[in-house]
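Asker: Turn this into a structure:
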Amino acid sequence: MESGDLKIAWARQYMPVLASIRKRFVEERPFSGMTIGMALHVEAKTAVLVETLAAGGAEVHITGCNPLSTQDDVSMALNTREGIHSYARRGASVEEYYAAIDRVLDASPAITIDDGMDLIYRIHTERQEVLDTVIGGCEETTTGIHRLRAMERDGALKFPVIAVNDTPMKHFFDNVHGTGESSLASIMITTNVLVAGKRFVVAGYGYCGRGLAQKARSLGARVIVTEVDPRRALQAHMDGFDVMTMDQAAPLGDIFVTTTGNTSIITERHFPNLNDGAILANAGHFNVEIDVDWLESHSDSIVRRDGIDTYILGGKTIHVLAEGRLVNLATPKGMGHPIEVMDLSFAVQALSAEFVAKHGRKLAPGVHDVPSAIDEEVARLKLAALGLSIDRLTPEQEKYMASWAIGT
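Answerer: Okay, here's the model as predicted:
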């Protein structure tokens, strides 16, 4: 068995929820005759999702959503499966990246599955003829949802998209535990530095930042949080973290991780104030949170290692991991989120794609929430896989919760 097949087989054994869904898909074939176009991180866990969709009758065309997150052996392994076509390659140039996006769209997908909205953006700008075949899509990540909601506000979004990122099963597990554990694992394996005792700056206290801050503290780090939202800043304070501006944190931090999904978080004005040897990493989707371009053009010299670019600036060293791209996947040994976490998120993806296949033509263009029944089904399947039981409401309790007339 080749290395890509071995990776996929390893992931598959820890994804019981998708296995349960796949069993039903084989019987019901909800995607029979449909083409699904995907732009996701092409690695072993994603491959299990792709296999699940293909088992449901889909012809799947997939490429990467980040030039450095593809595992080439997994991409090649997918191309040996019937009904699956992968165009992803690690280290693709910008031109190659969008050429692969176009190859996916050349297949005229009925359903799109995005991580960052690149497929949908391309359809609405350069490939509008694909609008004739798309009945709906799914979006995986916070950054993509932000972009989609902006399109919706401008009246530019021409088909319905399910906001997979915004469901509780994604926020509570993927964003908190997945981002927290995988980002720290990649930072530690890439740098081999000790986290305990370090001043660890987390930019952004959404679900991803919250998980990262909690995991770093559990390793003994002294965590600082920067925020722009007063409610999240107050929450971070109440959770026991130091809260300050990035200007204040810059001269204090040893390790910085951005999780905002926004641009220009650590920039020209912060670099001169960083400690010698500061480590900068990004856990947001796009490589815009750390101004790497400024460092590239203004540094006195640059030393490049696997996954680490060291910039010498006025005698001071600044280390940037993974070129400022998604640190948990773009480092040479980055494995992405833990398998069990992605089992849940990709189960939501699979069931949301099925929902689009069945109901997409009836939905209005715009961003739609994942139906609560799908979210609950994934949780129940996971509980069953763990051998755990929970209580159910009695008729009396259901009546009480539904009534306004029953008082004290």
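Asker: all contacts plus neighbour counts: C-alpha atoms, from now on.
Answerer: Fine.
Asker: how near is the most centrally placed residue in the chain to L148?
Answerer: Against the mean C-alpha coordinate of the chain, by Cα atoms, centre = their mean, the closest residue is T141 at 4.8 Å. Separation of T141 from L148 (Cα to Cα, to the nearest Å): 11 Å.
Asker: cool, and W10?
Answerer: Distance, W10 to L148, using Cα to Cα: 34 Å.
Asker: And those two? Which one has more around it.
Answerer: Just comparing W10 and L148: by other Cα atoms under 10 Å the higher neighbour count belongs to L148, 23 against 14.
Asker: List the buried residues of the regular element (helix or strand) spanning that one.
Answerer: Assigned by DSSP states H and E, L148 belongs to helix 142-153. For helix 142-153, the neighbour count (16 or more other Cα atoms under 10 Å) marks T142, T143, G144, I145, L148, R149, M151, E152 as buried.
Asker: What is the nearest of these to F173?
Answerer: Sorting those by how near they are to F173, with Cα to Cα, puts T142 at the top with 13.9 Å.
Asker: OK, contacts around the closest one?
Answerer: G116, N165, D166, G261 (Cα atoms under 8 Å, 6 or more residues apart in numbering).
Asker: And stretch 274-294, end to end?
Answerer: 15 Å.
Asker: what's the spacing between that stretch and its chain's center?
Answerer: 18 Å (Cα atoms, centre = their mean, to the nearest Å).
Asker: what's the answer for stretch 187-205, then?
Answerer: Computed by Cα atoms, centre = their mean, the separation of stretch 187-205 from the middle of its chain amounts to 20 Å.
Asker: Then stretch 272-286?
Answerer: That offset, for stretch 272-286, works out to 20 Å (Cα atoms, centre = their mean).
Asker: Can you give me the end-to-end span of it?
Answerer: End-to-end for stretch 272-286, by Cα to Cα: 24 Å.
Asker: wait, doesn't A77 sit right on G4?
Answerer: Yes: counting by Cα atoms under 8 Å, A77 does reach G4; the two are 5.3 Å apart.
Asker: hey, where'd the strands end up in the stretch 201-350 of the chain?
Answerer: 222-226, 242-243, 255-258, 278-282, 301-305, 308-313, 316-321 (DSSP state E, counting those that start in this stretch).
Asker: Dump the ones you listed to TSV, plus mean neighbour count.
Answerer: What follows is the strands of the stretch 201-350 of the chain, written out as TSV (neighbours: other Cα atoms under 10 Å):
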stretch	mean neighbour count
strand 222-226	24
strand 242-243	18
strand 255-258	26
strand 278-282	25
strand 301-305	13
strand 308-313	21
strand 316-321	23
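Asker: Could you also give me the structure for this next sequence, so I can compare it with the first?
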Amino acid sequence: KHIDTALDSKPQLTVDDGADLVATIHTKRSDLIPDVLGGTEETTTGIIRLRSLEKEGGLKYPIIAVNDAQTKYLFDNRYGTGQSTIDGITRATNILWAGKNVVICGYGWCGHGIALRAKGLGAQVIVTEVEPLRALEAIMDGYRVMPLMEAAKIGDIFITIAGDKYVIDKAHLQTMKDGAILANSGHFNVEINIPALEKMARSKQRIRPFMDEYTLNDGRRLYLLGEGRLINLAAAEGHPANVMDMSFANQALSL
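Answerer: Next up is the predicted model:
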């Protein structure tokens, strides 16, 4: 609704966060395309979507990948996401991080930041990453790296930050131990296979404002935070303004 309202202004430049605006223009409001000069994109997930669209020959106007700027990903992604994700999970659960096996799914710059903050709180950090160089980097940074199917058996807290669909899938959910906590810090609520979790559960109840307990048929309990949405926004206040100033400056300078 809000995107449609914004597009009624017939923009010549677009400033996007997750490529929702651009996707709507290309799918529902293509009549606006001739007047659009260009745009910018803020997020990793948005860039992935746009590059996929470009590869298919469907991107109809130029867009600057603000997320690729060093003054964006080295600070917003790493320090902003790192701090705000930990903040969101802590507020949602009041959990003690020290000694917990924290599984971070994805080791891009956002994953870097979350791993760094979790380690600083005394957690045992495990990284799952499909890109070999990033996996090697995680090892050199001092973390354990393993396939998610292995990590699923021992993790206490799972954080998805991969920018892909169903990173945590039904097979992973089936092997998790009782009491495992699931959180997402990627752009959309699709990184955890929530429909599969719903089907596996015999009951569901909200035990804290941003924490749902799923009791599975075998008696295990899994806890989903913030309905699988961005935990730093669902349960906390997002990035501190200081780091967002840098990102928004990149957007403005790009225009």
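Asker: quick one: TM-score?
Answerer: Remark: TM-score between the superposed chains equals 0.97 [TM-score structural alignment, normalised by the length of the second structure]; 253 aligned residues with a Cα RMSD of 0.9 Å.
Asker: thought L105 of the first structure was touching D132?
Answerer: No: L105 of the first structure is beyond contact range of D132, at 11.7 Å (criterion: Cα under 8 Å).
Asker: quick one, which of these two is more surrounded?
Answerer: Legend: neighbour count by other Cα under 10 Å for L105 of the first structure and D132, higher for L105 (24 against 10).
Asker: count of residues packed around E51 of the first structure?
Answerer: 20.
Asker: Are we agreed that V60 of the first structure is in a helix?
Answerer: No: counting by DSSP: H, G, I helix; E, B strand; the rest coil, V60 of the first structure is located in no helix; its state is strand.
Asker: Who are the contact partners of it?
Answerer: With Cα under 8 Å, 6+ apart, V60 of the first structure has these contacts: T35, I36, G37, M38, V50, L53, A54, G83, I84, H85.
Asker: and T331 of the first structure, how far is that from T260 of the first structure?
Answerer: For T331 of the first structure relative to T260 of the first structure (Cα to Cα), the value is 19 Å.
Asker: Tell me the spacing between the corresponding residue of the first structure for V127 of the second structure and L148 of the first structure.
Answerer: Alignment of V127 of the second structure against the first structure is given by TM-score structural alignment, with V225 as its counterpart. Distance of V225 of the first structure to L148 of the first structure, given as Cα to Cα: 27 Å.
Asker: so E237 of the second structure makes contact with S84?
Answerer: Yes: counting by Cα under 8 Å, E237 of the second structure does reach S84; the two are 7.5 Å apart.
Asker: Among the two, which residue is more densely surrounded?
Answerer: Set E237 of the second structure next to S84 and count neighbours by other Cα under 10 Å: S84 wins out with 24 against 14.
Asker: okay, the helix or strand containing the more buried one sits on what stretch of the first structure?
Answerer: Here S84 of the second structure, judged by DSSP H and E, is contained in helix 81-93. Counting by TM-score structural alignment, helix 81-93 of the second structure lines up with residues 179-191 of the first structure.
Asker: for the helix holding S84 of the second structure, packing partners?
Answerer: helix 109-120, helix 231-234 (3 or more Cα pairs under 8 Å, 6 or more residues apart in numbering; DSSP states H and E).
Asker: Kindly name the residues of the first structure that line up with stretch 27-45 of the second structure.
Answerer: Stretch 27-45 of the second structure corresponds to residues 125-143 in the first structure, going by TM-score structural alignment.
Asker: how about stretch 80-98 of the second structure: buried residues?
Answerer: Quick answer for stretch 80-98 of the second structure (16+ other Cα under 10 Å): 80-93, 97.
Asker: Looking at these, which is nearest H26 of the second structure?
Answerer: Closest to H26 of the second structure, out of all of the buried residues of stretch 80-98 of the second structure and judged by Cα to Cα, is T81, at 29.1 Å.
Asker: From G179 of the second structure, how far off is the residue nearest to that closest one when sequence neighbours are not counted?
Answerer: When the adjacent residues along the chain are set aside, T81 of the second structure lies closest to C110, with 5.7 Å between them (Cα to Cα, 6 or more residues apart in numbering). Distance, C110 of the second structure to G179 of the second structure, by Cα to Cα: 25 Å.
Asker: who's more crowded, these two?
Answerer: Per other Cα under 10 Å, whichever of C110 of the second structure and G179 has more neighbours is C110, with 26 against 16.
Asker: So H285 of the first structure is in contact with E140, correct?
Answerer: No: contact between H285 of the first structure and E140 fails when scored by Cα under 8 Å: they sit 10.7 Å apart.
Asker: Can you tell me the closest non-neighbouring residue to D164 of the second structure?
Answerer: Here the residue nearest D164 of the second structure, using Cα to Cα, 6+ apart, is E191, at 5.9 Å.
Asker: Counterpart of that neighbour over in the first structure?
Answerer: In the first structure, E191 of the second structure lands on E289 (TM-score structural alignment).
Asker: Would you mind listing the residues in contact with its match?
Answerer: Under the criterion of Cα under 8 Å, 6+ apart, the neighbours of E289 of the first structure are T258, T260, G261, N262, T263, S264, I265, I266, N282, G324.
Asker: Of the residues you listed, keep whichever come out buried.
Answerer: T258, T260, G261, N262, I265, I266, N282, G324.
Asker: Quick check: of these, which lies closest to P251 of the first structure?
Answerer: I266 (12.1 Å).
Asker: so what does the longest helix along the first structure touch, helix or strand wise?
Answerer: With secondary structure taken from DSSP state H, the first structure has its longest helix at helix 339-359. Secondary-structure packing of helix 339-359 of the first structure (3+ Cα pairs under 8 Å, 6+ apart): helix 16-28, helix 44-55, strand 111-114, strand 136-139, helix 168-169, helix 372-386.
Asker: Show me the contact partners of the second one.
Answerer: Contact partners of helix 44-55 of the first structure, identified using Cα under 8 Å, 6+ apart, comprise 4, 7-8, 11-12, 18-19, 21-22, 25-26, 29, 31, 40, 60, 71, 74, 78, 83-84, 339, 342-343, 346-347, 350.
Asker: quick check: it aligns to which part of the second structure?
Answerer: Mapping helix 44-55 of the first structure onto the second structure (TM-score structural alignment) gives no aligned residues.
Asker: related to what we said a few turns ago, just put the strands of the stretch 201-350 of the first structure in CSV and tack on distance to A44 of the first structure.
Answerer: Shown next, in CSV, are the strands of the stretch 201-350 of the first structure (distance: least, Cα to Cα, whole Å):
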stretch, distance to A44 of the first structure
strand 222-226, 32
strand 242-243, 37
strand 255-258, 25
strand 278-282, 22
strand 301-305, 25
strand 308-313, 24
strand 316-321, 22
